[in-house]
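Trainee: predicted structure and sequence below. I'll ask about it afterward.
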Amino acid sequence: MNQFHKQQIPQAFIYLYDETWTLFLRLRTLLSNFLGDNYRILPHFWAWYIEPGKGKGWPPHRDSADQSVIELYGQEMLVSLSLWLPLTDATPDNGCMSVLPLSYERQYDAPITEPSQIPLQDVLCLPAKAGSLLGWRQDLFHWGGRSHASAKEPRLSLSLEFQNAALDPLCEPLFDPQNPPTPEERLSLIIQQFDKYKHIADLPDNITS
């Protein structure tokens, strides 16, 4: 990813490589625990290189506002899950993740509909060591911080989303984790991510025009 940055290549192109998919495919036990053995990869992913003092993560958002869980026999069943993997230490200085815990939001008189409504006192900052893993249900408000000049290193990270395939697809195509996208499919998916996230991601003009 450092080479991508030096050559001004969007970091999402790292998903052309088998090694990127393998990092997430090793998480089968964890994903099966939350989504069941019959889970699939959603066509949603991204990669970040946040340079010290010059960049910031994505602003507060939910990955999916109303498709994260369903109620089945009086219990919540997780539909989809976002995973976020830091490749360098993610710290408050270089833009680690922050969230609005659902346990707090549920106590409000009304759900948060705009990021500006998030009470700053309720924000939870989530520093994470390189190679650790963060995950959340997709109706959780989350965001990346700003990297300060005092940051000792850039924040490099990857994300990929998954869903319980026993339920209707949230988005197609879904991919079998044992058979990740082919190189041709990966390139097409990367181009789709540029269009999907152009409203929120920092992209070169020639990518989005």
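Mentor: In hand now; what should we look at?

Trainee: make it CA atoms for all contacts and neighbour counts henceforth
Mentor: Fine.

Trainee: tell me the first helix or strand C-terminal of the longest strand along the chain.
Mentor: Longest strand of the chain, by residue count under DSSP state E: strand 39-50. Along the chain past strand 39-50, the next helix or strand (assigned with DSSP states H and E) turns out to be strand 69-72.

Trainee: tell me the first helix or strand C-terminal of that following strand.
Mentor: Counting by DSSP H and E, what follows strand 69-72 is strand 75-78.

Trainee: before we move on, which element is the residue positioned nearest the centre of the chain in?
Mentor: For the chain, the residue nearest the mean C-alpha position is residue 159 (3.9 Å; CA atoms, centre = their mean). In the assignment (DSSP H and E), residue 159 maps to strand 155-164.

Trainee: got it, and residue 136?
Mentor: Assessed by DSSP H and E, residue 136 sits inside strand 134-137.

Trainee: after that strand, next one along is what?
Mentor: Of the helices and strands lying after strand 134-137 in sequence (DSSP H and E), the nearest is strand 141-144.

Trainee: helices or strands up against that next one?
Mentor: strand 97-100 (3 or more CA pairs under 8 Å, 6 or more residues apart in numbering; DSSP states H and E).

Trainee: what's the strand it packs on in contact with?
Mentor: 90, 118, 122-127, 140-145 (CA atoms under 8 Å, 6 or more residues apart in numbering).

Trainee: packing partners for the longest helix along the chain?
Mentor: Longest helix in the chain by number of residues, with DSSP state H as the criterion: helix 183-196. Helices and strands touching helix 183-196, by 3+ CA pairs under 8 Å, 6+ apart, are strand 39-50, helix 205-208.

Trainee: ok, and here's another one to check against it:
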Amino acid sequence: MTDTAIPPADGTMLSLARDMTREAFWRGTFPELSIRERLKGTFRIQSLRNEPAMLAAERMKLEGYFQERDEELVDLTGRLSRAVERCVALNIPPVFMFLFDEAWAAFYRQHQLIAMFLGSDYQVMPDFWVWHVDPRAGQAGWRPHRDKGRRALAADGSPLSLTMWVPLSEASPLNGCMYILPANRDPVYGTADEGALQVDYQSIRALPGQPGDFFIWNQAVLHWGAQSSPFAEKPRMSMALEFQRGDIAPFNTPLLGTMPLLSFENRLRLVAKQILQYAHMYPLPREMQALAEQVLA
């Protein structure tokens, strides 16, 4: 990769953007995280327990989402939340956390649960993000939306694709936790009129969470990140990754496999793809946009 595609910019930011294409920069700046190490050898997948799995299936069928807990995530999310804070201090978009094994491991832990809904040959989609919602800056999460809409539902209403959302810090109504309109309370859910929102405000559900929790929803449900309050004590940090069935056409390309162990270069390209494809949702400094374009060129 060359530096010639990066336009003239502030010297500090330009120097940072150049460094961000080098694996050594990331290993040196975030020594507590790993690249192509943690996912090898003793990496463990969360076992599927019958009663919670049955409840998750019932909730998905009726409400389009469910919440679960995995204590192993407490360590992973603790490492990542501290790294996100360092990203913010260095003016690095937090989505770059997907260069590290710990981000992928948090999702791969739930392999059996994802496979229960999407089949054992499910595919990881090239769609992910990391948020740092700062109440001091008056920030909010993404506006109300459906990730894929009704095209993400099979004829019987079962999901063709899923989003898994993981809080890296406490997520509360004050610092911008997720909100959702359960499928069974949404009169236009799964219909051709899904864009004409009809919301019964009493049916809206807040989804507060702690490190160790995770949320999975189908990609037709309406959801959003809340506006933070200036009275919140800490930012809301979180991340999400998307999955789809392996026996249908890709919702986005390239599909990545079931639990891929990606090279640093491929992870960097994927992060660059996120920066460009979500620019309408999360605009970033022009130096970061230029870096993304350079990486993908």
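Mentor: Great, that's in hand. Since this is a predicted model, take the numbers as computed values, not measurements.

Trainee: can you calculate the TM-score here?
Mentor: After superposition, the two chains reach a TM-score of 0.90 (TM-score structural alignment, normalised by the length of structure 1), with 205 aligned residues with a CA RMSD of 2.0 Å.

Trainee: any of the contacts of strand 97-100 of structure 1 buried? List them.
Mentor: The neighbour count (16 or more other CA atoms under 10 Å) marks 90, 118, 125-127, 140-145 as buried among those.

Trainee: which residue comes closest to residue 96 of structure 1 once chain neighbours are left out?
Mentor: residue 90 (4.7 Å; CA to CA, 6 or more residues apart in numbering).

Trainee: now residue 226 of structure 2
Mentor: Excluding the flanking residues, the one nearest residue 226 of structure 2 by CA to CA, 6+ apart is residue 176, at 4.2 Å.

Trainee: counterpart of that neighbour over in structure 1?
Mentor: Aligned by TM-score structural alignment, residue 176 of structure 2 pairs with residue 95 of structure 1.

Trainee: from memory that match sits against residue 147, does it?
Mentor: Yes. Counting by CA atoms under 8 Å, residue 147 is a contact partner of residue 95 of structure 1 at 4.7 Å.

Trainee: which one's more surrounded, these two?
Mentor: More neighbours surround residue 95 than the other of residue 95 of structure 1 and residue 147, with 30 against 26 (other CA atoms under 10 Å).

Trainee: which SS class is that one?
Mentor: State at residue 95 of structure 1, reduced to three classes by DSSP: H, G, I helix; E, B strand; the rest coil: coil.

Trainee: residues of stretch 260-267 of structure 2 that come out buried?
Mentor: For stretch 260-267 of structure 2, the neighbour count (16+ other CA under 10 Å) marks 261-262, 264, 267 as buried.

Trainee: check stretch 59-69 of structure 1 too.
Mentor: So, applying 16+ other CA under 10 Å, buried residues of stretch 59-69 of structure 1: 60-64, 68-69.

Trainee: one more: stretch 151-169 of structure 1?
Mentor: If you call a residue buried by 16+ other CA under 10 Å, then stretch 151-169 of structure 1 has these buried ones: 151, 153-165.

Trainee: re the thing from before, turn the helices and strands packed on helix 183-196 of structure 1 into TSV, including mean neighbour count and distance to residue 12 of structure 1.
Mentor: Shown next, in TSV, are those (neighbours: other CA atoms under 10 Å; distance: least, CA to CA, whole Å):
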stretch	mean neighbour count	distance to residue 12 of structure 1
strand 39-50	22	5
helix 205-208	9	12
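
Trainee: wait, residue 171 of structure 2 sits on residue 233?
Mentor: No. In terms of CA under 8 Å, residue 171 of structure 2 does not count as a neighbour of residue 233; the distance is 11.1 Å.

Trainee: still on that earlier bit, got a list of what the match of residue 176 of structure 2 touches?
Mentor: 50, 56-57, 144-148, 155.

Trainee: measure residue 192 of structure 1 to residue 207 of structure 1 for me?
Mentor: Remark: distance between residue 192 of structure 1 and residue 207 of structure 1 (CA to CA, to the nearest Å) = 11 Å.

Trainee: swap in residue 184 of structure 1?
Mentor: Residue 184 of structure 1 is 18 Å from residue 207 of structure 1, by CA to CA.

Trainee: ok, residue 119 of structure 1 next?
Mentor: 35 Å.

Trainee: quick one: stretch 164-177 of structure 1 to chain centroid distance?
Mentor: Here the centre of stretch 164-177 of structure 1 is set off from its chain's centre by 17 Å, with CA atoms, centre = their mean, to the nearest Å.

Trainee: equivalent range in structure 2 for it?
Mentor: With TM-score structural alignment as the criterion, stretch 164-177 of structure 1 aligns to 245-258.

Trainee: span of the matching stretch from start to end?
Mentor: End-to-end distance for stretch 245-258 of structure 2, by CA to CA: 10 Å.

Trainee: ok, now stretch 107-119 of structure 1?
Mentor: Using CA to CA, the end-to-end distance of stretch 107-119 of structure 1 comes out at 12 Å.

Trainee: report the buried residues of that stretch.
Mentor: The neighbour-count criterion (16+ other CA under 10 Å) identifies residue 118 as the buried residues of stretch 107-119 of structure 1.

Trainee: identify all contacting residues around that stretch.
Mentor: 60-61, 100, 105.

Trainee: for whatever residue of structure 1 lines up with residue 211 of structure 2, helix, strand, or coil?
Mentor: Residue correspondence to structure 1 (TM-score structural alignment): residue 211 of structure 2 is matched to residue 130. Here residue 130 of structure 1 is recorded as coil under three-state DSSP.

Trainee: residue 130 of structure 1: neighbour count?
Mentor: 15.

Trainee: ditto for residue 70 of structure 1
Mentor: A total of 14 residues lie near residue 70 of structure 1 under the criterion other CA under 10 Å.

Trainee: can you verify my assumption that it contacts residue 76?
Mentor: Yes. At 5.6 Å, residue 70 of structure 1 counts as touching residue 76 under the criterion of CA under 8 Å.

Trainee: would you mind measuring from the corresponding residue of structure 2 for residue 196 of structure 1 to residue 284 of structure 2?
Mentor: Per TM-score structural alignment, the equivalent position to residue 196 of structure 1 in structure 2 is residue 277. Taking CA to CA as the measure, residue 277 of structure 2 falls 12 Å from residue 284 of structure 2.

Trainee: before I go, just wanted to say thanks for your time.
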